[in-house]
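Peer 1: Sequence first, predicted coordinates after that:
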Amino acid sequence: MNMFEKISFYPGKVIYEDFHIDINKPLDFEDDGLKEDMFKVQYPDNLILDIGWYDGINKFIIYIIKDFDWDNPIQKTECDLVDLYYKTETCAILIRDLLSKK
């Protein structure tokens, strides 16, 4: 069971899932699993929710991207593993809100 299984990404579709972190282990033991490309959801209207690990800051970053404009994300959320589930769910809700306003 992956960490994000209970989050509703509707109407998005998970297009990449390589998140294999054991939330019961310290991140020090997860060197192989921590990388920039870990989880991605494609939404209508060219929106993407992207999650990755960034060594330079030792945090996860959740991006909300529109039209593949990575230089100007709609949202950039930095968090640690403890907050990752909640912040990912919050970003998914934000995307649904953005889509409902169209």
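Peer 2: Looks like it arrived, so ask away. None of the values given here were measured: they were computed from a predicted structure. Numbering: from 1, shown residues only.

Peer 1: Please count neighbours and contacts with C-alpha atoms only from this point.
Peer 2: Fine.

Peer 1: need the strands for this protein, in chain order.
Peer 2: Applying DSSP state E to the chain gives strands spanning 13-17, 39-43, 47-54, 59-66, 75-79.

Peer 1: now the angle from the fourth one to strand 47-54?
Peer 2: Going back to what we said before, that points to strand 59-66. 160 degrees (axes from the mean of the first three to the mean of the last three C-alpha atoms, to 10 degrees).

Peer 1: Below is an additional structure, to be compared with the one above:
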Amino acid sequence: MFDDIDFSPGLIAYNGTEFLDQEDIFQVRYNYGMNIIIDVGWYRKEFAVVVIKDYDWDNPLMEKRCVDLNKLHDLVQECSEYVREIIA
């Protein structure tokens, strides 16, 4: 689902994109001087994409929500580009 997105230098930690109706769908981890996570999940009625720094889930660096799969792809792309900018 996100195969065409460049997550480098991150590593895909979890890929459950075949089960889009579960809370945990996809996660990328970046460990380059700071712990950053891109997390994708389904929350009852919408998808959420969050960027987390240093495991502070209460204060995400970025949070995006949508209900459409095409929009979800765009949001994950946007978050990936954001992370690459802040770790550069």
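Peer 2: Arrived safely, thanks for sending. Please read all numbers here as calculations on a predicted model, not as lab measurements.

Peer 1: circling back: nearest to Lys6 of structure 1, of the strands of structure 1?
Peer 2: For those, proximity to Lys6 of structure 1 was assessed by C-alpha to C-alpha; strand 13-17 is nearest, at 12.8 Å.

Peer 1: could the strands of structure 1 go into JSON lines alongside mean neighbour count?
Peer 2: Below are those laid out as JSON lines (neighbours: other C-alpha atoms under 10 Å):
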{"stretch": "strand 13-17", "mean neighbour count": "14"}
{"stretch": "strand 39-43", "mean neighbour count": "20"}
{"stretch": "strand 47-54", "mean neighbour count": "22"}
{"stretch": "strand 59-66", "mean neighbour count": "21"}
{"stretch": "strand 75-79", "mean neighbour count": "17"}
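
Peer 1: right, so of these, which gets closest to Thr88 of structure 1?
Peer 2: strand 59-66 (6.9 Å).

Peer 1: how close does Met1 of structure 2 get to Val28 of structure 2?
Peer 2: Distance from Met1 of structure 2 to Val28 of structure 2, counting by C-alpha to C-alpha, to the nearest Å: 14 Å.

Peer 1: what do you get for Glu18 of structure 2?
Peer 2: Separation of Glu18 of structure 2 from Val28 of structure 2 (C-alpha to C-alpha): 16 Å.

Peer 1: How about His73 of structure 2?
Peer 2: From His73 of structure 2 across to Val28 of structure 2, the span is 14 Å (C-alpha to C-alpha).

Peer 1: residue in structure 2 matching Ile95 of structure 1?
Peer 2: Counting by TM-score structural alignment, Ile95 of structure 1 corresponds to Val83 in structure 2.
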